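Engineer: Quick check, what structure comes out for this input:
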Amino acid sequence: MDRVPITPRGYEALKKELTQLVSVERPLVIKAIEEARAHGDLSENAEFEAAKERQAFIEARANELKFKLGNADIIDPDKLPRDRAVFASRVLLANVDTGEEVEYQLVGPDESDIKEGRISVASPLGRAIIGRRPGDEIVLEAPAGKRTYELVEIR
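Structural biologist: As a prediction, the model looks like this:
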């Protein structure tokens, strides 16, 4: 299995979610199952079915998080080259047509949050930015039409 790049912030967020699932959510759902069982006939017990479905979700997500954490390759943004855009880089882009500037950090799919300025390296824009250098032009075919950016700076 290949290692999966992740920022320290993203790694900590996955660890926090796993801890929440295992130490808070799992005990709550076990208690809910026990309480639903106490109501008797399980064949027509909606509370029991809902609790079992929640338990299955929690266990699946916990296993997924353990796998991701076990295969994580933590990339420290402070130790990255500044001459080209790579995973975890912070880039400043300028829209060639409007002059509007936006800053993004290139992250993995589990960390992406456009509102926080984190875009996935797997997204169309993320793929277009990777490997580029300051001064390079980036052309993105968007649903609303073609957009052209200049990579102003790698921070």
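
Engineer: drop to CA atoms for contacts and neighbour counts, all remaining ones
Structural biologist: Noted.

Engineer: Now do the buried residues in the strand ranked longest in the chain.
Structural biologist: Assignment by DSSP state E gives strand 145-154 as the longest strand of the chain. Within strand 145-154, the residues that count as buried by 16 or more other CA atoms under 10 Å are 148-154.

Engineer: Hey, what's the angle from whatever helix or strand residue 139 lives in to strand 145-154? Just curious.
Structural biologist: Using DSSP states H and E, residue 139 sits in strand 137-142. Going by axes from the mean of the first three to the mean of the last three CA atoms, to 10 degrees, strand 137-142 is angled at 140 degrees with respect to strand 145-154.

Engineer: structure for this one too, so we can compare:
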Amino acid sequence: MSSKVSYYTEEGLNKLKNELSHLKTKGRSQIAAQIAEARDKGDLSENAEYDAAKDAQGLLELKISKLEEIVSNARLLDESTIDTSKASILTKVKIKNKKTGHIVEYTLVSEEEADLKAGRISLKSPIGKALLGREVGETVLVDVPAGKIEFEILDIGR
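Structural biologist: Model prediction:
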């Protein structure tokens, strides 16, 4: 398994840690209760409930181990040191669609913290990749499922 360092805001890292804690406590105890309940119903060789509970336990443990790896490789970003001369992680980038004139503002974040409704897009998304390292005034061409869109970078901030 290759470990890769990911950068998070304090809020994003706390959210991950809380989810991990929840899965290790409540998640494990709920699965244990399901297994015990299924075991009490008799013959385990033909007990679909028991098999389903054991499968759920395996999936839960897999999710826990993946989250543990993510948390152990997570690094906290110091938002005060972010260079706003170029688009980078945690910068707010205001862009204008050159064809429609529509203006949107996105915060560039790690893949795990992306939330389009909240205006947070992943650095790995087509728009995120196109904006990365660019400066105010530059025009970027983005390949999206609908074709190519040209954006002008209007502002970069925090």
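
Engineer: circling back to that earlier point, and the strand holding residue 139 of structure 1, which stretch of structure 2?
Structural biologist: Using TM-score structural alignment, strand 137-142 of structure 1 lines up with residues 139-144 of structure 2.

Engineer: on average, how far is the matching stretch from the matching bit in structure 1?
Structural biologist: Compared with structure 1 after fitting, stretch 139-144 of structure 2 deviates on average by 1.1 Å (mean CA distance after the TM-score superposition for structure 1).

Engineer: So what's the gap between that stretch and the chain middle?
Structural biologist: 22 Å (CA atoms, centre = their mean, to the nearest Å).

Engineer: Just give me how far the longest strand of structure 1 sits from the chain centre.
Structural biologist: For strand 145-154 of structure 1, the distance to the chain centre is 23 Å (CA atoms, centre = their mean).

Engineer: Tell me who's in contact with the residue nearest to the spatial centre of structure 2.
Structural biologist: For structure 2, residue 112 is the residue whose C-alpha lies nearest the centre (CA atoms, centre = their mean; 1.1 Å). Applying CA atoms under 8 Å, 6 or more residues apart in numbering to residue 112 of structure 2 gives the contacts residue 122.

Engineer: Now check it against structure 1: what is it aligned to?
Structural biologist: Per TM-score structural alignment, the equivalent position to residue 112 of structure 2 in structure 1 is residue 110.

Engineer: neighbours around residue 118 of structure 2, how many?
Structural biologist: 9 (other CA atoms under 10 Å).

Engineer: what does stretch 28-45 of structure 2 correspond to over in structure 1?
Structural biologist: Taking TM-score structural alignment, stretch 28-45 of structure 2 hits residues 26-43 over in structure 1.

Engineer: Right, I'll leave it there.
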